[in-house]
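Q: heads up, no residue letters with this:
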């Protein structure tokens, strides 16, 4: 797959979405049909963000019948084996407590965590949703790789885990991508055929995809559609 970082004009537009991220804790969810049925959902934030950035998404998940929680590990600064281990333990606990497999939703870098965790814990994970996550193709086809390498002790091509990110986890996998993403190349978050079970195009800025009620509604609708489909 040949991909280049998003056009600079798209990247500059991302700044308009930042206030939405910061105001997330004050925003109320849209209520609707129960699709969670008591399942736990772990939501993993993107690079240089924390659980505040996913608060509206988690509130909406709760309003739809899930038992959601953030990753509870501060700011996500990169692939970290210790943080992966904490999540592995927590996911197994949630499965035991709820008697249902856990849904993983990862935004950007958080989606890479989610895919690795799904490879490691397929017996505990029900579904993986990646939102604008560069799991496929060239790791340099995004606007954040230089920052990532500046704050980590490894390169984007040599993360501290052995699981190939482009290999589809052995559970239902949804990849959400945007043709107008200003951070991650669309080809990298959409992936190639066979790298996810389902893809969902939502043309919105990178920082809007998990902070817009409209985008969140589309993601939840697709999740419900996947679960309703015949096996």
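A: Everything's here; your move. Only a predicted model underlies this, so the values are computations on that prediction, with no experimental measurement involved.

Q: Every contact and neighbour count from this point should use C-alpha atoms.
A: Fine.

Q: Can you tell me how far the residue nearest to the spatial centre of the chain is from residue 2?
A: When C-alpha atoms, centre = their mean is applied to the chain, the residue found nearest the centroid is residue 106 (1.9 Å). To residue 2, residue 106 is 24 Å away according to C-alpha to C-alpha, to the nearest Å.

Q: repeat for residue 122
A: 30 Å.

Q: what's the offset of stretch 33-45 from the middle of its chain?
A: Between the centre of stretch 33-45 and the centre of its chain there are 13 Å (C-alpha atoms, centre = their mean, to the nearest Å).

Q: What's the end-to-end length of that stretch?
A: When the termini of stretch 33-45 are compared using C-alpha to C-alpha, they are 25 Å apart.

Q: How about stretch 22-32?
A: In stretch 22-32, first residue to last residue: 25 Å (C-alpha to C-alpha).

Q: Next: stretch 61-76.
A: First residue to last in stretch 61-76 (C-alpha to C-alpha) measures 21 Å.

Q: Can you point out the buried residues in it?
A: In terms of neighbour count (16 or more other C-alpha atoms under 10 Å), stretch 61-76 has its buried residues at 61-72, 76.

Q: With stretch 137-150 instead?
A: Neighbour-count burial for stretch 137-150 flags 137-143, 145, 148 (criterion: 16+ other C-alpha under 10 Å).

Q: ok, back up a step: between the buried residues of stretch 61-76, which is closest to residue 203?
A: residue 61 (21.5 Å; C-alpha to C-alpha).

Q: and that closest one, what element?
A: helix 55-63 (DSSP states H and E).

Q: Which elements pack onto that helix?
A: strand 67-69 (3 or more C-alpha pairs under 8 Å, 6 or more residues apart in numbering; DSSP states H and E).

Q: okay, pairing it with this:
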């Protein structure tokens, strides 16, 4: 696993058509790998809540393997409760506010325990922004293949956004600066240099005391069930609140996800 900094980021080209074309096959290979990972051990969870945010043109079903893994480790997992992700609405601020209120309600339901926010692709952008709005209710943010450091042009699926919304995603300089700003809580960006959907450079955060980039080998579509991703997520979620440490790459003994 390699770690990098987003300092000096400049717009990157979308992944090659070759990588984009083989995404489904690589994702299938990763799914098989997940099903065979019964020998891998993971640290048990402490039961704190985890809220999951799906990617563009997907819903909670796309993250079901990851959800089942987290639940098997002992976490209480919640959906973002917005159904199919068609992209943010025009009135984005009140919408993000509602997402933050959802996280606050979950924290209250758990006696004030902070929730970890886990987002895939575009869902990771939501998770980061919600953490900025509700930092006292957020324990950790983990993003999977999330292009928060880009301009909206470093991907191969802008056509899906146009299909769902009738226009291409537009990110001006002010919004780009906002999205690049790290949440004020421990934050992990998991990315792949062989991502066939978004440019990996757009997934790099500015590393700091509580912010890290962790690289895996995998497709974009398969990040939600990639065996390496599941191990990293399990390790990150198991970090004690107030005692966060960077990913070391070393596995921890404990319970494993069911195959």
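A: Looks like it arrived, so ask away. Just so it is clear, the model here is predicted, and its values are computed rather than measured.

Q: The second structure: matching residues for the helix holding residue 61 of the first structure?
A: Under TM-score structural alignment, helix 55-63 of the first structure corresponds to residues 64-72 of the second structure.

Q: just checking, what residue in the first structure corresponds to residue 179 of the second structure?
A: By TM-score structural alignment, residue 179 of the second structure lines up with residue 165.

Q: mind checking how far residue 152 of the second structure is from residue 199 of the second structure?
A: Using C-alpha to C-alpha, residue 152 of the second structure is found at 10 Å from residue 199 of the second structure.

Q: Ignore what I typed, I meant residue 228 of the second structure.
A: Applying C-alpha to C-alpha, the value for residue 228 of the second structure to residue 199 of the second structure is 20 Å.

Q: cool, and residue 217 of the second structure?
A: Counting by C-alpha to C-alpha - residue 217 of the second structure and residue 199 of the second structure are separated by 14 Å.

Q: my guess is residue 117 of the first structure is in a helix, correct?
A: Yes. Read with DSSP: H, G, I helix; E, B strand; the rest coil, residue 117 of the first structure is one of the residues of a helix.

Q: Show me which of residue 228 and residue 199 of the second structure is the more surrounded one.
A: Legend: neighbour count by other C-alpha atoms under 10 Å for residue 228 of the second structure and residue 199, higher for residue 199 (27 against 21).

Q: what's the counterpart of the more buried one in the first structure in contact with, if anything?
A: Under the alignment (TM-score structural alignment), residue 199 of the second structure pairs with residue 185 in the first structure. Applying C-alpha atoms under 8 Å, 6 or more residues apart in numbering, we find residue 185 of the first structure in contact with 3-6, 134, 141-142, 179.

Q: List just the nearest of the residues you listed to residue 27 of the first structure.
A: Nearest to residue 27 of the first structure among the contacts of residue 185 of the first structure: residue 179, at 26.2 Å, using C-alpha to C-alpha.

Q: where exactly do the strands run in the second structure?
A: For the second structure, applying DSSP state E gives strands covering 49-53, 76-79, 115-120, 138-144, 187-192, 211-216.

Q: what about the last one, how far off from the first structure?
A: Comparing strand 211-216 of the second structure with its match in the first structure after superposition yields a mean distance of 0.6 Å (mean C-alpha distance after the TM-score superposition for the first structure).

Q: Please look at residue 87 of the second structure and residue 160 and confirm they touch.
A: No. Between residue 87 of the second structure and residue 160 there is no contact, the gap being 9.9 Å when judged by C-alpha atoms under 8 Å.

Q: okay, and the common contacts of the two?
A: Between them, residue 87 of the second structure and residue 160 share these contacting residues under C-alpha under 8 Å, 6+ apart: residue 57.

Q: Show me what residue 213 of the first structure lines up with in the second structure.
A: Alignment note (TM-score structural alignment): residue 213 of the first structure maps to residue 227 of the second structure.

Q: how close does its match sit to residue 139 of the second structure?
A: Going from residue 227 of the second structure to residue 139 of the second structure by C-alpha to C-alpha gives 23 Å.

Q: re the thing from before, and the match of residue 199 of the second structure, how far is that from residue 132 of the first structure?
A: In this view, residue 185 of the first structure and residue 132 of the first structure are 9 Å apart by C-alpha to C-alpha.

Q: can you count the residues close to residue 105 of the second structure?
A: Neighbour tally, residue 105 of the second structure, other C-alpha under 10 Å: 14.

Q: corresponding residue for it in the first structure?
A: In the first structure, residue 105 of the second structure lands on residue 93 (TM-score structural alignment).

Q: Give me the distance between its match and residue 105 of the first structure.
A: Taking C-alpha to C-alpha as the measure, residue 93 of the first structure falls 17 Å from residue 105 of the first structure.

Q: Can you name the residues that contact residue 102 of the second structure?
A: Counting by C-alpha under 8 Å, 6+ apart, residue 102 of the second structure makes contact with residue 80.

Q: Tell me how far whichever helix in the first structure runs longest lies from the chain's centre.
A: With secondary structure taken from DSSP state H, the first structure has its longest helix at helix 81-98. Taking C-alpha atoms, centre = their mean, the mean C-alpha location of helix 81-98 of the first structure is offset from the chain mean by 17 Å.

Q: buried ones in that helix?
A: Those would be 84, 87-88, 91-92, 94-95, for helix 81-98 of the first structure by 16+ other C-alpha under 10 Å.

Q: again, but for stretch 201-220 of the first structure
A: Neighbour-count burial for stretch 201-220 of the first structure, counted by 16+ other C-alpha under 10 Å, picks out 201-213, 215-220.
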